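In: have a look at this fold, sequence not included:
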């Protein structure tokens, strides 16, 4: 099944999601942490028996007294940060990636002590066996495996405690791939380090000898806003372009069918002069979100991770629009390994501005019409007639007691290090609910111009099952008459 499934959070809403190799973390608006997926190394932090998969979102009781702010899932480990500034880790620790000062695995979240003396954390990143934390004053800390220089500590093979990476200027963004890493400074300079094969570092040949320490990517002239590292490829975002480089045999670079390896950054033709707000990489696939909330995916299509339809498991060598999400404004996306369920909410980035420290306000509404997006030139070949452009979304509980239910959409498919996503359902005016935040929300979505047309045929998709997460280890109940989404009539 390549259709996103849903589950519901009672009287709460999802704020952040991070997906790892085979597990997922969800943070709610109330600061609760839910975990599910593989628990082979205790990476769910539930204190339960390892080697037992948890198929339902389960609250982490050990952190009940804390409000969780960020989470990042690596291949087999998880690190989280609370609003009080504490950082915790759980799961595999064979290379010291939990930062606990030893290399023993743990199935419960343990506190990392060093961060209590530093500025608040504004961003976390987790790779294969590596972890990183970025403070609000621009200091970068990394720890874990350094066998190929992926945490930038020169010849050291690993470190089990957070170490300050000497950069020379404040850092604004960090990403950990499988065996390489990258960061962006406040001046927009991009640095990469770690495994240098397949061109994933994007540096000139004479720089490769120093791959164990951060090297500036000199071929990108414009200031870089974001960077994301996948398995063997890297994607960087500037104000006007999206650059991809490294290995692309599955199409994860988005440059077409005949470019399987790109050693230096190359701009994607599809997004030239287009307004893109977020990029993220899985192991062998990539996702791009425009500032009007339209989601594109490309690369390895197995397990439905691209979200392009029930029958479309083929690789995509160029950015392909996800028509199912046209009814939402996608704000951010997360793409680890072969996961399709990689959604961790990150704040939307305005042009020329970067701030990853604050969660997005629940009250912000993002209005858009597809005709406003400059990146929809290939829309007619990608849209499915089964997906209406923007039906109103009404969530109702059939129980006698009113409930506040917030939908989570998860692509079904299991394992890449960390992409994220939050959906803001677009509402259409109705006689019963005339009040909106602004007049722009009273305007129905515009149709596409020229030959790009949407046929408002109601979707013919199976009714999803609805699962209510639980705060304990009891199996959640399946709602036989769960919330339904009204479909547009023909």
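Out: Here it is on my side, so go on. Fair warning: this is a prediction, and the values are worked out from it, not measured in the lab.
In: from here on, just use CA atoms for contacts and neighbour counts.
Out: OK.
In: skip the chain neighbours and tell me the closest residue to residue 278.
Out: The shortest distance from residue 278 to any non-neighbouring residue, by C-alpha to C-alpha, 6 or more residues apart in numbering, is to residue 289 (5.2 Å).
In: so the one you found, which of the three states?
Out: strand (DSSP: H, G, I helix; E, B strand; the rest coil).
In: looking at it, residue 345 is touching residue 333, isn't it?
Out: Yes - contact criterion C-alpha atoms under 8 Å: residue 345 and residue 333 qualify, at 6.8 Å.
In: so which of the two has more stuff around it?
Out: Comparing residue 345 with residue 333 by other C-alpha atoms under 10 Å, the one with more neighbours is residue 333, at 29 against 26.
In: thought residue 340 was touching the more buried one, still the case?
Out: No - taking contacts as C-alpha under 8 Å, residue 333 lies outside contact range of residue 340: 10.1 Å.
In: re the thing from before, could you measure from the residue nearest to residue 278 over to residue 244?
Out: 15 Å (C-alpha to C-alpha, to the nearest Å).
In: neighbour count: the two, which is higher?
Out: residue 244 (28 against 24).
In: now do the same contact list for the closest residue to the more buried one other than its chain neighbours.
Out: Of all residues not flanking residue 244 in the chain, residue 235 sits nearest, at 4.4 Å (C-alpha to C-alpha, 6+ apart). Counting by C-alpha atoms under 8 Å, 6 or more residues apart in numbering, residue 235 makes contact with 227, 228, 229, 242, 243, 244, 245, 253, 279, 280, 281.
In: comparison target below:
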């Protein structure tokens, strides 16, 4: 029976055809081209939501973050069949885990690495297939943000739930205790939150009134509060020149925000130029980027140590750490000022997402591009090569030569072990107390020993 089921899934690979509107005939056997609605990049994996409720994931699968029921890497977009028919409207990647939200079912699903309770299921077990977060059932969710080891959800009413790792107060609950299930942030009582963003160990939020808040780990000024102290509860950022903020994003240890007038502000860690101010100096309060004085920023995304910004006229700019080409400008040197990313036929960009070492973009021509680190297949090109300029993901793109042929998972999640106890796997977690020490699985450079250079995060016993 299991083999029959697998054959059935293999034969149902997603293939798009010519749009009916183009041929003028309607009817026909060709199905409409599937549009990519949402893209999200994690540490070494990627997820996309397509029209017709198709969810695909690819890249590193060691921790179950792809949701296919196994721990295998996928080098091309592969349909996540476990959520078929669930009416998913959003997908979000954490570092090594993933989430999805079904509006009609009012249900959040999560899967992947479960340490510190980042999956929200009341334990620290890994999940290799999506499971509903019971504590969030019935809530109308506006947005979900996932960092390295913690997550947050904003409801339509502007309330915020948080869960996962909390050693520096990044959950905003007033403690440093991890939370295995979502809890409401009481400090926002009477304040309507519009959007949240999660970094490695810090969090930021923008309210409906345009106020910026920061909390959690603040050593590099990444909270924007003018000092290097941690905060256990959200605190309002006052030094933004009186501008209302509309967007916020977090990198590993820096924060990016956009004002109602389209100005871009950054603060925090800038050793690799990720703040974009033309230098490598940290900033303890948000500073406006002069490079965009004549542009209106419409979208932002923060990577591990790089940043991307999209202008209202569809131009994409990147800066920061570029060892693997994740800035996308044709070289592998760090950039401390914004540099424009070029696309074939000068396609305008409509959506971006930064992973730790790779970047994804969707263009107005309904093409998906990726660049940066590719060692685990997170670029979706069917290979493990790094790329320092955008390369089209054939299977997801209108201009792709594969006719939108998307692989289907050959694993039946119901026939596999869907969870793994933390006692069966050992997690190597970067610890700020290990400054100056060395580790067999976490290497660094000087003061960055807690920021691993390699792709090894877990040692199997």
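Out: Okay, I see it. Computed from a predicted structure; not experimentally measured.
In: residue in the second structure matching the residue nearest to residue 278 of the first structure?
Out: Matched to the second structure by TM-score structural alignment, residue 289 of the first structure sits across from residue 310.
In: let's verify the closest residue to residue 71 of the second structure other than its chain neighbours: helix, strand, or coil?
Out: Using C-alpha to C-alpha, 6+ apart and skipping the chain neighbours, the partner closest in space to residue 71 of the second structure is residue 62 (4.3 Å). Look at residue 62 of the second structure: counting by three-state DSSP, its state is coil.
In: residue 62 of the second structure matches what in the first structure?
Out: With TM-score structural alignment as the criterion, residue 62 of the second structure matches residue 40.
In: that match against residue 52, yeah?
Out: Yes - counting by C-alpha under 8 Å, residue 40 of the first structure does reach residue 52; the two are 6.8 Å apart.
In: which of those two has more neighbours?
Out: Set residue 40 of the first structure next to residue 52 and count neighbours by other C-alpha under 10 Å: residue 40 wins out with 19 against 13.
In: tell me where the stretch 51-200 of the second structure has helices.
Out: Counting by DSSP state H, counting those that start in this stretch, no segments of the stretch 51-200 of the second structure form helices.
In: and the strands in it?
Out: Along the stretch 51-200 of the second structure, counting by DSSP state E, counting those that start in this stretch, strands occupy 54-59, 74-79, 88-93, 97-102, 107-112, 126-132, 141-146, 150-155, 160-164, 179-184, 193-198.
In: closest one to residue 334 of the second structure among the ones you listed?
Out: strand 193-198 (23.5 Å; C-alpha to C-alpha).
In: ok, so of the contacts of residue 235 of the first structure, who is nearest residue 271 of the first structure?
Out: Among the contacts of residue 235 of the first structure, and counting by C-alpha to C-alpha, the member closest to residue 271 of the first structure is residue 242, at 6.5 Å.
In: which residue is the nearest non-sequential neighbour of the aligned partner of the closest one in the second structure?
Out: Under the alignment (TM-score structural alignment), residue 242 of the first structure pairs with residue 264 in the second structure. Sequence neighbours aside, residue 258 is the residue nearest to residue 264 of the second structure in space, at 4.6 Å (criterion: C-alpha to C-alpha, 6+ apart).
In: got a list of what the one you found touches?
Out: By C-alpha under 8 Å, 6+ apart, the neighbours of residue 258 of the second structure are 245, 246, 247, 248, 264, 265, 297, 298, 300.
In: roughly how far apart are the aligned partner of the fourth one in the first structure and residue 211 of the first structure?
Out: Taking TM-score structural alignment for the superposition, residue 248 of the second structure sits opposite residue 227 in the first structure. In this structure, residue 227 of the first structure lies at 18 Å from residue 211 of the first structure, with C-alpha to C-alpha as the measure.
In: which of these two has more neighbours?
Out: Counted by other C-alpha under 10 Å, residue 227 of the first structure and residue 211 do not tie: residue 227 has more neighbours, with 28 against 21.
In: how big's the offset between the helix or strand hosting the more buried one and the second structure?
Out: Using DSSP states H and E, the element containing residue 227 of the first structure is strand 224-229. Strand 224-229 of the first structure, aligned to the second structure and superposed, deviates on average by 0.6 Å (mean C-alpha distance after the TM-score superposition for the first structure).
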